[in-house]
Every structure is written in structure tokens, then in C-alpha cells.
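model the structure of this input:
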Amino acid sequence: MGNGHNLGSALQYFGQAKKRINDIFKEIGEYIIETDQFVDGFKDKVGGIMEILARDRMKVAFFGRTSNGKSTVINAMLRDKIMPSGIGHTTHCFIQVEGTDSQEGFLLTEESDQPQSINSIKQLAHNLSAVKLEENSLVRILWPKSKCKFLKEDVIFVDSPGIDVTQQLDSWIDKYCLDADVFVLVGNAESTLMQTEKNFFHKVSSRLSSPNIFILLNRWDVSVLEEDVEEVRLQHLDRNLGFLVDELKVVSNKKEAEDRIYFISAREALISRLHQDKGTPTPTGTLQEGFQGRLFEFANFERKFEECISKSAVQTKFEQHTKRGKLITSEVRGVMEESYHKSLTKTEEQVKEYREKCDELDYLGKQLKLLTYEVKDKIKLMVEDVERKVASALNDEIRRLSLLVEDFDRPFHPDNLLINVYKKEMHAHVEQSLGRNLQQRCSTVLLQAVTDTQNQMTERLSALLPDETRQLLFNQIPKREFEIAYRLDCRNLCADFKEDIEFRFSFGPTALMQKFMGSKTARTALIGSAGMMNQAPNRHASGDGSGIISQQNGDVLATALSTFVSLASRSTLGTVAVVGVIGKAAGLRVIAVSGILYGLLYMYERLTWTTKAKERSFKQQYVEYASSKLRLIVDLTSSNCSHQVQQELSSTFARLCHQADLSKQELQDEIKSLDHIIEKLRETTSKAKTLRNKADWLDNELNSFSNLYLKDT
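Next up, the predicted model:
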């Protein structure tokens, strides 16, 4: 900064720098919030720096021996008599003056946050007060910024007790001086620089690197009474230059050090400024001869002080923050760079896996479709084979039905009630025997074929699925063996069976007619003969002789058949009577012999028609009836068995397909999840790249701030 800066521009330099660095750290704070998902711990660091920046102000600390006029110098700079001053040891504790936006001033103490009147300063900080505070305590005076340009530009004044009346220099320095930008040593022009003052600043210099020190030789207005003023001035200047350059080494040469030493009269500056601000003339006699030079010296000190404190405060307050900001942005940029590359690599991996899963799902879908067609064809062929085998086996069993019936060994009795019980047991025997025989002939082969088919379906399907699901797939095969139910239900099937175990003579007219003419023809002839008897009178009306002869022969035949049918319908004995009538024309001997033989034959059959014969007849009739009924359900039974096999295989394949569908659903869920992950990774990659670039931008902003405010000019 050059010497051409006026008061406003010199002090505003700090304000401009403070605003710029605060704006940058505000951007860094927002940036750290954006990077919160990537980094931890930086938010508190930036927050702490921003909190310090908000409190950062230019701080000047005034030190010196008692009664050297420290408070008066501050009052002159404030252009108001705020600090307690007077003869002797006046200021007893530390007093800090800072600006406030309020229009009225007030003070605060460490013991209370309640604002107090400015007038209380005399009781709290004056050495002669009975209620004075401790030496190392602090009173804060908040004075309206509008009344002082220094306070308006964030300058803080700190007044201290005399350094020659306390032994607590180390604690003072640690508590109030480490953050000071400028130290002002207020000396007494009537005495030389004392060792006490030197010791204090040696301690300050040991704790701070190259502190900015101004030396004010106050009360120089007494020099008007001296004859050798210039010699005294040179003596003071030489001693203080040696202290700054040779002892403290806070400045590099004596020419630079001369801008740090000023001969002033704080009393004259305060009086002049108070009257100047009020617009009233300064009373005669209050200012000594040559006061204009001393006022100019005080103003020159303020100008140099303003330039020094503004530049020093920018360096001391913001340089370290700038370095920390660059370190933070550098570290975060490294994290963003790493996150960018990691997320980019992870995205590529996930995209590759996503494509593999999509290909796997597509392959599984196509193979399942092909396998479904293949299994359907296999089930169809097997169903046809089952139907064919069951039908063949059942037909064979029907042909062997008489053997099954003969094996039925239960007591038989012709009584109707007992016959009904016998029939029920016969139904159960036939049904159980047929079922057992069919199972022996068909079930083993068919069940083995079903099991083999199930295993083949499982193996084919398991080859399409991941290894971890194959065991689950094998568990889908039924643990119990599949059984084919033939469901013949002979009881209902033969419910209409009506046995005929009445005695029938083998050579009776009806039996003979049935043997020679067939049962249907004989029945028709018997029914027709009865009709002819009813029509005989009509035929008597014929006119010719042949008709009469035919009619006579017909009458004889009709009469014989009618009598035959009538007798045959009543009893076999009636047949003998009929033969007797007819046999009149034959020889009686032949008829007698034939009748005897016929009667003996009848008696033989009648005597041999025992219960056993009735049982044989019953079983024969049952075999014929049941065979006819069973043949009707051959197709139904074989179809039912094939349907059971079809259901078993279809349900097994359905369960296997369900597991395959679960695997497909898992693949679809994985694909959906991968798609979501890829989308998030791409967002992360894009955000990491953006944040990495923003870190570069913030670093450039900090470099720009450093070049503008922190480089020496």
C-alpha cells in the first residue's frame, strides 16, 4: 500500500478484504455442505473459520507506564473523552473500545451481560474507585460507529493498566495481546525509554513474530520550555530506533523505523479535536507554542497507523485463514478426484454386470419357452402311452374276470337278503382284485416313467438356473411316490345286476327254442303265437277250400303252440301233458319211453339244482354282466389314469417353473436394483466431477485473494 491512501481508503482496505474472504468462505461452506456425502469433519472446520472471520476486527493495544497518557491518546483518536484520564495511576484494568450500530454507547463487564451506562467506567476502571475491577479483567465499551471512523471500519482499541505496576505481564500478553495487529507504546517525552517498557515488548516479541510496534513520545508540548529541543529529540529517536531495529528487530532498517516513532501531545490533539467537532474556537492558553506541528505529527501517526494496521490485520487475520482454506479445498478436491474415479470405475463394473444380467434373463426366458414346448410334447406322448397300456391291461383283466370271480369264496344262500350281501362282497372283491392286478401290471412301470420324466425336467431346468438355486429346484420334486388310482367302482357299475337263479329245465320247450332259435327269436315267436290266436276268427271267412285246409292246419298249429306256451309258462309238467296230446298220432310205446326218459332227465336236473349250482349260475351271470359293464368304462378308466399322470407331470413342471419364475424375478429385481445403482453412480460421478471443478475454482478464488491482499506491494 502506498502513502497516498486517505483515512477512508486505508481502513476500508481491511473491510474490503474481510468482505471478500467472508464471501469466499461462504462459498466454501456451501461447497462443504454439497460434499457432505463424500467427506466428514470439514463442515465444523469451515464453520469455525467463518465464526472467527465474523469476529475478526483490527485490534490495537496501547501499553506504557502509568501516567504516560495512554487513555488520552485513545480519546484523541476517538475524538471524544471516553476513557478515564488524569494525573497519576488512572486506568486500573483493561478497557476495550469497539463499535456498535446503536446510537448510544454502553459498557459490558465480564461478570454481567447487562448493558451499563458509560458513566460507570469511572467507578469500574479508575484506580481511585472503591469498586474497581481486577487488573486482568476487561471492560468493553461499545461506542456508536457513527461517531468515529476507526470504529466504523472495525478497529478495536484496548487500553491497559501501567506495565510498571504489575507482575502479570505474561498473562496479559497471553490474554489480550496475541491477536493484536498493532502495539502502541505510549512513552513520556520527559523521560527516556525505560527497561520496564523494553522487557514488556521483548515478551511480546517472543510470542509474536515481528509485531507491529509504534512508539509515541507523549507530552512533547513541554519541549517549548527546553533550549536544546533538537538534541533531546535526536537522543530519544536514536534510543528508540536502536530498540526497534537492533534489540527487537521488528523492522529491518532505521529509515523504516522512523515511520514508527512520533513526538506528540495527546492532550493538545484531544482539546483541538473536541472544539473542532463542536465548531467552537480553542481557548487561548490551552495549546502551547508550535502546537500545529505536534497536531500534524499526531495526524501523521494516525495515517501511518491506519496503513499499518489495515495491512497488518489483513495479513495476521486472513493469511492463515487463506492457507487453511486452500488446504481444505485441496483435501476436498483430492477426495472428489478419488470419488470421481471410483464412481466412474464402479459405474463401468455395474453396467457390465447389468448387461450380463440382462443377457442371462433373456437367455433364461428363451430356454424356458423352448423347454416348455418340449415338456408339453413329452407329457402328451407319455399320456398317450399310459392310456394305451391301461386300456390293454384292463381288457386283459376283463377277459380273465371269470377267474377272479371263481376265486371269490364266500358262503352263498339263495335268500334275497343274503344274496344282496353276497353281491356287495362280490363287488368289493372284483374291484380290489382288478385294482391290484392293474397296479402290478401298470403302476410300477408307469411310476418309474413318471419319476424319470420328473428328474429329466428338473435336470434340464436346473441347468438354466444359478448354482445356489439348483438345490431348491431339486427339492421341488415330490417326496412321496405318486400313486395311480384306477377307480373302477364296481358297486355302482354293477348296481343294476339282477341274478336269475330260478330252476330252468335244459330241455324244456323255452330252453330248446332259445338254443335253436336264439333268445330273441324265441321270445318273438312266443309273443307272435299269442297274436295269431286272437286273429283266427278272421281267417274263417276265406271262401275257397285251400283256405279251409290252411286254416285247419293253422288252427291245429296255433292251438298246439298256444297250449304249449300256456303249459310251458306254468310248469314243465305241463309239457308232458302237451306231448301226450300231440303224441296220439305216434306210437304209445315210443311216447311212453320218451316220456319216461324225459321225466328222468327232468328229475335229474331238478335234483341237481342245488345251492352250489345256483352259485355257479350266479357267478356266470355276474361275469357276463360285469364284463359287459367293465368294457364300457375301459376308455374312461384309461383316460382317467392318463389324466392323473398328466396332472402329476404338469403340476411338477409347474412347481419347477415357479422356481424358475422366482429366479427370473430375482434377476429382474437385480437388474432393477443395478439400474437404480447405475443411475445413482452416474449422479455421483457427475456431482463428484462438478465438485472437483468447483474446488479448483475456489482455490483460484483464494489465490486471487492472496495476490490482491496478502502480497507485499
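
every contact and neighbour count from this point should use C-alpha atoms.
Fine.

touching, Thr572 and Phe505? I think so.
Yes. Between Thr572 and Phe505 there is a contact under Cα atoms under 8 Å: 7.5 Å.

show me where the stretch 51-200 of the chain has helices.
Applying DSSP state H, counting those that start in this stretch to the stretch 51-200 of the chain gives helices spanning 70-78, 121-125, 149-152, 169-172, 195-207.

the structure of the following sequence is requested for comparison with the preceding one:
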Amino acid sequence: MIKETFNFKERIAGIRDVLARDHMKVVFFGRTSNGKSSVINALLQDKILPSGLGHTTNCFLQVEGADTPEPYLLTEESSTPQNIQSVAQLAHALNSEKLGDSTLVRIFWPKDKYRLLRDDVVLLDSPGVDVSPNLDDWIDKHCLDADVFVLVANAESTLMLTEKNFFHKVSERLSKPNIFILNNRWDASASEPEFLEKVRKQHLDRTVAFLVEELKVCTKQQAEDRVFFVSAREMVQTRLKIQQGLPPHTGALAEGFQNRCFEFQDFERKFEECLSKSAVKTKFEQHTQQGKSITTALRQIMDTAFENSQLTKKEKLELRKEQKDRLEFTQQQLHLLTDEVKHQIGQLVDKVEQQVAKALNEEIHRLNVLVNEFERPFHPDSLVLSVYKKELHTHVEEGLGSNLRARLSNTVAMNVESSQKEMIARMSSLLPQEHRQQMTNIMPRHNFEVLYRLNCDSLCSDFQEDLEFRFSLGLISLMRRFLGPKHTKRSSELIPRPVGSTPQTPSNEVKHFIQPSADYLAIIQRIALVSPTSQTAVGTLAIGGFLVRTVGWKVIALTVGIYGLLYLYERLTWTNKAKERSFKKQYVNHATRKLKLIVDLTSANCSHQVQQELSSTFARLCQLVDDVVSDMQGEIKRLDTEVENLDECSATARILRNKAGYLLSELETFNQQYLQYDQ
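As a prediction, this is how the structure comes out:
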């Protein structure tokens, strides 16, 4: 469509050039030495153009009317008038300094010497169509504004293919050109009078068929009126003889001169009639019809453009609506999905936090087993104990971490991966098919693992072991065993006070026997005051004194002996191994208290890691969806721009279609008012 429109532009430019000029143009074409220059000389009744043996014309010679009494010529290379005699040197093919075959030499001939020149008729002689392949250039440069074409053929041969090809090319560029065909050198037929009619009929049939059937520029009757059999050289000589005052027949070359002379005169009459009576038709009617054809074609193109733009606009609007609906659906589903995913992440985080807290509490209860598995050389020396405690911290931290990973890692990882796959599946449903391939870059991480940061070294840094020997049956030990550490500490801080004696009347023997004397209590009080830190000794003396008064010395002695043996046994068995057991027991108690303090912190830290992993995956998915949403928004903007352009195109096409319709009606009106005449 665009190429066709540009072709219309070239055709319109050609029509504009034709209508703009103020003269009628006749172009003479034919093969070399067919007598084109002689025909023009015969029309001008003077030997103006060079003719003779050889290829006579090697450039375009244009004869125009001039108001000057003397003829002159102009070339394309110079605007200086030259003497007309130099035309033979410039245009003759035998000249050593030839001009280009498409060069134009303008010959200005006085108008009073030829009537057609006074009517602004221009005659253009051309080189032979068989001497150059530049027919297209010739046509574009010299023939697009021609009104009449005269094909000068050789009557001694048939119409050649090169001549036909030239007019086929002309017909492609001009609408039904006016063509006259002159079969020149018909004087040669006088030598064979018996074949004259047959040869004439054969030439006539071929030329008529060429004009009617091949070129389709006229009807058969019109074609027969435009084919002539002449002798141009004979007519030049005859008219020169007439100018010299001699009879016309003195210029005859062969028998049948009179018929050939009448035939040439008939050509001149019809040629002039075509230029005068049909000047309007030649200059306007064909171009009007061509303009109507171009306008009709342009209106059809504008109709097609308008319909196509409307159809394309409808398709773009439907596509925009689909994109808009998809965008709104995607944004709405993304909002709902975000709320659901946040809720699911929260549930999973709470679940992980509970699992980690439960598992860590259970591992804390089994801490004594983990500590007893620690085997390192033990010595109560402070330096050795420092190294021992650091290694024990590391062992406990690694053991707890390993046990927690063994119990929780697979479960947590499976839950996280399951949640990620569900998020990816849900998000994939929001993406177009072409974008789902990008989901492969956001597949769940199979190596995700929760890190359990206990930091036992820092947590138990305040642990202070107590490796002093303490008898298990001592007073403090017994108080700790029965009263507990807090009550024991409170009781040990109490200093015994003197007990005031109250006069009593012993009502029976038992009360008198059990009640210690005031002197005995005073002695115990003094001992306690002297050594207030020896609570065991004080207690022993108090209990001993009480027992002496109750059970006797023998029982006391036996009891003291057994008590001493037990003390001695425990004192002898208080070795490094026993100290290590006591150390580990104290460490377990201390670490248990400390670890219980960070259960909530550790479980919260683990759940936070899970939350970060899931949130990171969901954020990447959201980013991918946001990119798709951004693409959708860009596509909608692009479609909006295209719809606006299509609106402009349809509006422009509608305006041009209406203008084409108006121009078509104007051309039809012009044709009816000015171009309707009797044939």
C-alpha cells in the first residue's frame, strides 16, 4: 500500500508538470536511421536537423518556436546561444566529440517559418532506441510530459521488438499515450509494385494489432487512422524544390510519388488536428481520467486504512482490557496471597519456636548425661580447671547443638521447603506462561539449616566450683539435705542466744531428765561465741551434752566412733575423681539454671531464622510479580499510545477519504463541463 501510494506521488508529479507547461510536446522515436530527423525536417519544410549516412543523431534535439528572426541553439552545458549551423557538429553521430545519449540540445526556430511552432508545439528528435539501454532514463527525463508520440518505423522491415519495448515502458508510465506510426521509406515499394498492397496490409495489420491488442491505447478504427506509409526524404526534397520555385514532382524519388505525398499530407492534417482540436483532450482529459483513477484508488486506500485502523483499534482495546483485567486480578490476588502467606509464616514460626523450646528443655533435663560424656584429665589446680571448663563449655555447646539439629533440622527444613513450594506454586498461578520459567531461579534451598547459638562459654562464665571437702553427715550437710539451701543458709547465719531460765517445778522424771541445766547451756553459748563459725562443733557439743544426760556415755562413745569412721572414710575417698564428679554435678546445676534462662531467646532466634528464610523467598517472588505487573503497566501504556495513534490515523484517513471523494466529484464536474465535445 505504501509503495503504491509513492507510485501515485510520482504519477501526480508527472501530471502536474504536464499541466504546468504552456506548450504541446511531440516526441519522435524509432530505431537508428529510420528517418526521424527527416520526418521533422519535412514537417518544418527545411533541412534543420542533421540527416545522412550513418547514425545521424546521437542526442535529443528539441525544436521550439522563437520570436527572434534568426535561429539559435542552447546546450545543457552552456546558456550561451550558438549558431544553428553548429547543430550538425553537435548532434551528428559521426562527430568525434559526441554528446551523451540523454543530453538535450534545444533548437530555437523562428515561429513565422512554421505554423505549429506559433501554436507552441515542441518537436523532440531522439537517438535510436536500439543504440542505448537507457530507455527508462530517457522516458523519465524526456517523455513523461509528452502529448504525442510518433514512431518512425522502417517500411522495408517489420516492427521490431526494441520499438515495442519502448512503448510498453511508456504505456506503464503514461495512461493511453497518443501514438502515430509512420512507415517510412515507402518509396522502396515502387520497385515491387506487385507486392505493394500485400506488404501494406501486412504492416497495417501488425501495427494496428500492436496499438489495439498490446498497448490497448485506442480502438481498431482509431489505430487505422494513425498508421501512415510515407517517404520523409522524398517530402523534404519536394518541399525544398517548391521553395526554389520548381514543381513538386521534381523531388520524387520513385513511382507512386503522388500517393506518398497525399499520405504524408494526410498525416500532417491528422497530426495537426490531434494537436489542435484534441489539445484539451490530450492535455487534460487523459490526465483527468488518470487523476480520477488515482483519486479512486486513494479513496479505496483511505477506506482500507480507516477500516484497518478501526479494526486494529478494536483489537488493541480488547487486548488492553485483557491486560487491565489481568493486572487488576494479579494485584488483587497478590494482596490476598500476601495476607495468607504472612499468616502461614506466622503459624510456622510459632510452631518452630515451640518445637525448639520443647526440644531444648528436654536436652537441658538430659544435660547430666552430656556432661558425664565429657572425658578430659581433671585436676583441682586453677590453671587446669580453667582449660577444663573451656573445653567443657565447647563440649556442651556442640553436644546441645548437635542433638537439637538431629531432632529438629529435618523437620524444620521440610516445613520450610514445603511452605516455599506452596508459595511458588501460588505465585506461579499469577504469572503469564512466558514468565513462569523465571521461577526456576527461586526454587527452595535444600541446604537451609537453623543455627542454634547457645554460647555456653559466655553463658556459664560466672560458674564458680566448690571443691572443699564437706562431711555428708555434718550439721550443715544435714540441714541442706532436709531444709534446702536457702533455709540452711538462713539458719547458719543465726547466732545462738542465751536462754533465760524459768523456775520450773518438775512434775515428773522425764521432764527433769530431758531439760539441760542452765550451766550446760551457758558453756555451749560461750563456745559458740568463741568460735561462731564452727557450727558443726557447736551442734555436736549441744547434741552430745544432751545425749549424755539421756542415753549415757557408752552409747555416745559407740556413736562417736562410728561417726568418726564414716568421716574418715569420706575424707580418704575425697579424691580427684570424686572432685570431678562433684564439679560436674555443680556444673550441671549451674548450666541448667543458665540454659533455662535462654530457652525463650534461643527458640525465638531459631524461629526468626525461619521467618527470614520464608520472608526472603516471598520477597523475591513478590519482586518477580512486581516486574510482571510493571511490564503489564508498560504494555497498557504502549497500547494506550497505539490506540491514540490509531485514532489519529483513522481521523486522518477519514478526512483524506472525504477529500478524495470531493476531488473525484470535482474532476467529474470538470470533465462534464469542459471535456465533453463531439469526436
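
after superposition, what is the TM-score?
The pair, once superposed, lands on a TM-score of 0.65 when counted by TM-score structural alignment, normalised by the length of structure 2; 554 aligned residues with a Cα RMSD of 5.6 Å.

related to what we said a few turns ago, any chance of the helices of the stretch 51-200 of structure 1 in CSV, with distance to Asn703 of structure 1 and mean neighbour count too?
Shown next, in CSV, are the helices of the stretch 51-200 of structure 1 (distance: least, Cα to Cα, whole Å; neighbours: other Cα atoms under 10 Å):
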stretch, distance to Asn703 of structure 1, mean neighbour count
helix 70-78, 35, 24
helix 121-125, 45, 21
helix 149-152, 28, 21
helix 169-172, 36, 15
helix 195-207, 29, 16
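
quick one: which of these is nearest Val97 of structure 1?
Val97 of structure 1 lies closest to helix 149-152 among the helices of the stretch 51-200 of structure 1, at 8.3 Å (Cα to Cα).

mean shift of the closest one relative to structure 2?
Following the fit onto structure 2, the mean deviation recorded for helix 149-152 of structure 1 is 9.7 Å by mean Cα distance after the TM-score superposition for structure 1.

go ahead and measure how far that helix is from the middle of the chain.
Chain-centre distance of helix 149-152 of structure 1: 58 Å, with Cα atoms, centre = their mean, to the nearest Å.

give me the helices and strands touching it, please.
Helices and strands touching helix 149-152 of structure 1, by 3 or more Cα pairs under 8 Å, 6 or more residues apart in numbering; DSSP states H and E, are strand 94-100.

which residues touch Trp642 of structure 1?
One correction, residue 642 of structure 1 is Ser, not Trp. Contact analysis of Ser642 of structure 1 by Cα atoms under 8 Å, 6 or more residues apart in numbering lists Val383, Glu384, Val386, Glu387.

report the buried members of these.
Neighbour counting with 16 or more other Cα atoms under 10 Å marks Val383, Val386, Glu387 as buried within these.

how close does the second one sit to Leu446 of structure 1?
Here Val386 of structure 1 is placed at a distance of 7 Å from Leu446 of structure 1 (Cα to Cα, to the nearest Å).

one more: the last one?
Plainly put, Glu387 of structure 1 is 11 Å away from Leu446 of structure 1 if you go by Cα to Cα.

helix, strand, or coil at the aligned residue in structure 1 for Gly401 of structure 2?
Per TM-score structural alignment, the equivalent position to Gly401 of structure 2 in structure 1 is Gly435. Secondary structure for Gly435 of structure 1, judged by DSSP: H, G, I helix; E, B strand; the rest coil, is helix.

how many residues are close by Gly435 of structure 1?
Gly435 of structure 1: 20 surrounding residues under other Cα atoms under 10 Å.

quick check: Asp46 of structure 2 touching Val236?
Yes. Counting by Cα under 8 Å, Asp46 of structure 2 sits close enough to Val236 to count as a contact (7.0 Å).

between the two, which contacts overlap?
The contact sets of Asp46 of structure 2 and Val236 do not overlap (Cα under 8 Å, 6+ apart).

before we move on, back to that, which of the buried ones among the contacts of Ser642 of structure 1 fall in helices?
Of those, the ones assigned to helices by DSSP state H are Val383, Val386, Glu387.

for those, give me a markdown table that also has distance to His643 of structure 1.
Below are those laid out as a markdown table (distance: Cα to Cα, whole Å):
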| residue | distance to His643 of structure 1 |
| --- | --- |
| Val383 | 7 |
| Val386 | 9 |
| Glu387 | 9 |
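
all strands for structure 1, in order.
Along structure 1, counting by DSSP state E, strands occupy 58-63, 94-100, 106-109, 112-116, 138-144, 155-159, 182-188, 212-218, 261-263.

now do the fifth one and helix 70-78, the angle between them.
The reference is to strand 138-144 of structure 1. Relative orientation of strand 138-144 of structure 1 versus helix 70-78 (axes from the mean of the first three to the mean of the last three Cα atoms, to 10 degrees): 20 degrees.

now render the helices of the stretch 51-200 of structure 1 as JSON lines, adding distance to Asp496 of structure 1.
Shown next, in JSON lines, are those (distance: least, Cα to Cα, whole Å):
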{"stretch": "helix 70-78", "distance to Asp496 of structure 1": "134"}
{"stretch": "helix 121-125", "distance to Asp496 of structure 1": "131"}
{"stretch": "helix 149-152", "distance to Asp496 of structure 1": "124"}
{"stretch": "helix 169-172", "distance to Asp496 of structure 1": "126"}
{"stretch": "helix 195-207", "distance to Asp496 of structure 1": "126"}
